[in-house]
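*Asks:* my questions concern the predicted model and sequence given below.
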Amino acid sequence: MRIVFAGTPAVAIPSLEAVAARHEVVAVVTREDAPLGRKRVLTPSPVAEAAERLGLPVVKANRLGEDVTARIAALRPDLGVVVAYGGLVREPLLSLPRLGWVNLHFSLLPRWRGAAPVQRAVIAGDTETGAAVFHLVPELDAGDVYAELRRPIGQDETAGELLGALADEGATLLADTVDALSAGTAAATPQTGEVTLAPKLALDDARLDLTEPAERVYARLRGVTPEPGAFVLLEGERFKVLAARRTDDEEPLPPGAVELRGKRVLAGTGTAPLELVTVQPAGRRAMPAADWMRGIASSAATASTAGSTGVVFA
């Protein structure tokens, strides 16, 4: 079939490659180049770079308006495919391809409709998730489902790790669905069950509340890793927690109190402490938590602060 593919981040690349290996991708729609890094250099999206590598024509647009619709109409596509494009497909573009549009979504619909399904699933403590290929309709992530896959969420798996796995597994699911649509054998079923929403994460979603039980703190940390990145406040500034581990054999600490026990840096929560593995103090590079702790142990600036090490997170 003649396919228009819309996607932007790296997680969409496996799907683009899988679909392009089986069908004719007549255009790849992706968001416009964005300024990245400290020097704010305009940089193509990961999907744009992948499309160039595959020799596919690219349409860069942050909004699928009249101009983009006209360009796509001229290509006479049989099907539109969306994987994390970052914008809405509205009429008349929605009905333009002969078979409409399908979307690969990284959740078991109707649970976690929205922009951050993997992150929200991990934060909520879900033990299972998956991916679904559904027929795109005007209502958010509400179309009938053609196919889905299920997988457990690992106890220590971060959102980034889980999303990477689903991107690879979902690419095959998507390509198989496109094949079935081409053959006329695809069948979709309505979504059933409770609808939950997964809005895009804000910075406040990444702040750890150390008064909560350890399992909830750890779930949130994993759910916001690598983006936007978990943090606490230390002396009013953001202190990033890049990696941590659960502890089952340590005595409790007051919520927010930090202690060096042997070679382990522990932070108190509402229940058991968490072991800090990798941290990034404000204005500094990422480092092992033990190195950071040793570096402040003799600091007079923190010697008078309450807590067994002189450090308390807020």
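*Replies:* That came in fine, so what should we check first? Just so we're clear, the structure is a prediction, and the values are computed from it rather than from any experiment.
*Asks:* CA only for contacts and neighbour counts going forward, please
*Replies:* OK.
*Asks:* can you give the distance of the lengthiest strand in the chain from its chain's centre?
*Replies:* Longest strand in the chain, counting residues (DSSP state E): strand 237-246. Between the centre of strand 237-246 and the centre of its chain there are 18 Å (CA atoms, centre = their mean, to the nearest Å).
*Asks:* now for that strand, which elements pack on it?
*Replies:* helix 214-223, strand 231-234, strand 274-280 (3 or more CA pairs under 8 Å, 6 or more residues apart in numbering; DSSP states H and E).
*Asks:* with adjacent residues omitted, what lies nearest to Trp101?
*Replies:* Excluding the flanking residues, the one nearest Trp101 by CA to CA, 6 or more residues apart in numbering is Gly80, at 4.3 Å.
*Asks:* that neighbour in helix, strand or coil?
*Replies:* Following DSSP: H, G, I helix; E, B strand; the rest coil, the label given to Gly80 is strand.
*Asks:* take the one below as the second:
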Amino acid sequence: MTRIVFAGTPAIAAQALRGIVDAGFDVVGVLTRPDAPIGRKRTLTPSPVAQEAEEAAIPTLKAEKVDETATEQLTRWQPTLGVIVAYGALLPRATLDIPTHGWVNLHYSDLPKYRGAAPVQHAILNGETTTAATVFQLEAGMDSGPLHGRAEYAIPQMTSSGTALTELTDLGTRLLIDLLPTLLQGTSLPVPQEGEPSLAPKLTRQDAFIDPTQPADELVNRINATIPEPGAWTLHGDHRIKLGVARRFDGEAEGAAGDLQAVGPQGGAVLTAGDGRGVVLSQVQPAGKQMMNTTDWLRGQQERVRLGGNHG
């Protein structure tokens, strides 16, 4: 009998778990992070993976980190294979050895590029046009194990990291399901990662600040990379304003860096960048309001709009 234990926490991990279960594989247990406070009322809420496991009637272990107690529970499940997708904590050596054929990780980069917590964000931030979903054998090093499989993904223009991550999860889940029969039998032969590694640490709110004095291409990449988390933002006077996805403007921008103006009914609202080129901003969310069409927001302003400024 082949028995899978699954470790993951956010919605993309729940998406992968659902795919594995729907494909008919036997998931005997789920490891996820503890319930977390959500929303303005800070209501303790189970993780998306915990909710998915409950719907599928799969036993669930909630642990902030994999300590001795968690390791004992994982051992009792007697897994053939461990599958991990964005669990949010490292697995200790003793845990890696529990499943008969170890653990595999579904990762969202063309390894060894972008090892770490935010591979899709860094790929978009750096202007990559392609990335990949990869399945690799988990080992003690960070995202350094040999590769069982890879599926390439072309990053569309005007795509946020959130949208790209969802699409990569669809792609990666199909890849994982295709690989599971040989992974469970222990007959898959992974190959070492080749190339120069790079790191993709979690982005901060500071990383998500949009400074219009930077070149247009860099602004587009930073805006799209930081949506939805930590959330692209800039300043309108003394007030913070969140930004929706962006693209390069094909025409000539007018005014100084930071000027925002409408360009005809089909042109949208264009932000002038530091190199004199333009960035089309699809939506904005002023403080205390909902996300709205940028051109509609501009119509309600009493004077010329300039974004950016000192945010220190």
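*Replies:* On my side now, so go ahead. None of these values were measured; they are calculated from a predicted model.
*Asks:* and the TM-score between them?
*Replies:* Here the TM-score for the pair of chains, by TM-score structural alignment, normalised by the length of structure 2, is 0.93; 304 aligned residues with a CA RMSD of 1.5 Å.
*Asks:* the residue nearest to Trp101 of structure 1 pairs with which position in structure 2?
*Replies:* Using TM-score structural alignment, the partner of Gly80 of structure 1 in structure 2 is Gly82.
*Asks:* now Asp67 of structure 1
*Replies:* Residue pairing (TM-score structural alignment): Asp67 of structure 1 is matched to Thr69 of structure 2.
*Asks:* quick check: the gap between that match and Thr129 of structure 2.
*Replies:* 44 Å (CA to CA, to the nearest Å).
*Asks:* next SSE downstream of the longest strand of structure 1?
*Replies:* Going down the chain from strand 237-246 of structure 1, the next helix or strand is strand 258-261, by DSSP states H and E.
*Asks:* what comes up buried for that following strand?
*Replies:* Val258, Glu259, Leu260 (16 or more other CA atoms under 10 Å).
*Asks:* give me the contact list for that strand.
*Replies:* For strand 258-261 of structure 1, the external contacting residues (CA atoms under 8 Å, 6 or more residues apart in numbering) are 265-268, 290, 293, 307-313.
*Asks:* average distance between it and structure 2?
*Replies:* Compared with structure 2 after the fit, strand 258-261 of structure 1 shows a mean deviation of 2.8 Å (mean CA distance after the TM-score superposition for structure 1).
*Asks:* okay, buried residues for the helix or strand that that strand is followed by please.
*Replies:* Per DSSP H and E, the first helix or strand lying C-terminal to strand 258-261 of structure 1 is strand 264-267. For strand 264-267 of structure 1, a neighbour-count test (16+ other CA under 10 Å) marks Val265, Leu266, Ala267 as buried.
*Asks:* leaving out chain neighbours, which residue sits closest to the residue mapped onto the first one from structure 2?
*Replies:* Think Val265 of structure 1. Counting by TM-score structural alignment, Val265 of structure 1 lines up with Ala269 in structure 2. Excluding its sequence neighbours, the residue lying closest to Ala269 of structure 2 (CA to CA, 6+ apart) is Ala262, at 4.3 Å.
*Asks:* buried deepest among the helices and strands packed on strand 237-246 of structure 1, which one?
*Replies:* Of all those, helix 214-223 carries the top mean neighbour count, a mean of 25, counting by mean count of other CA atoms under 10 Å.
*Asks:* roughly how far out does it sit from the chain middle?
*Replies:* So, by CA atoms, centre = their mean, the centroid of helix 214-223 of structure 1 is 15 Å from its chain's centroid.
*Asks:* coming back round to it: contact partners for the match of Asp67 of structure 1?
*Replies:* The contact partners of Thr69 of structure 2, by CA under 8 Å, 6+ apart, come to none.
*Asks:* how much does whatever helix or strand it lives in stray from structure 1?
*Replies:* Take DSSP H and E as the rule and Thr69 of structure 2 turns out to sit in helix 68-76. For helix 68-76 of structure 2, the mean distance to aligned residues of structure 1 following superposition is 0.7 Å (mean CA distance after the TM-score superposition for structure 1).
*Asks:* so how far is that helix from its chain's centroid?
*Replies:* 29 Å.
*Asks:* name the single longest helix found in structure 2.
*Replies:* helix 161-185 (DSSP state H).
*Asks:* mean deviation, it versus structure 1?
*Replies:* Mean for helix 161-185 of structure 2 is 1.2 Å (mean CA distance after the TM-score superposition for structure 1).
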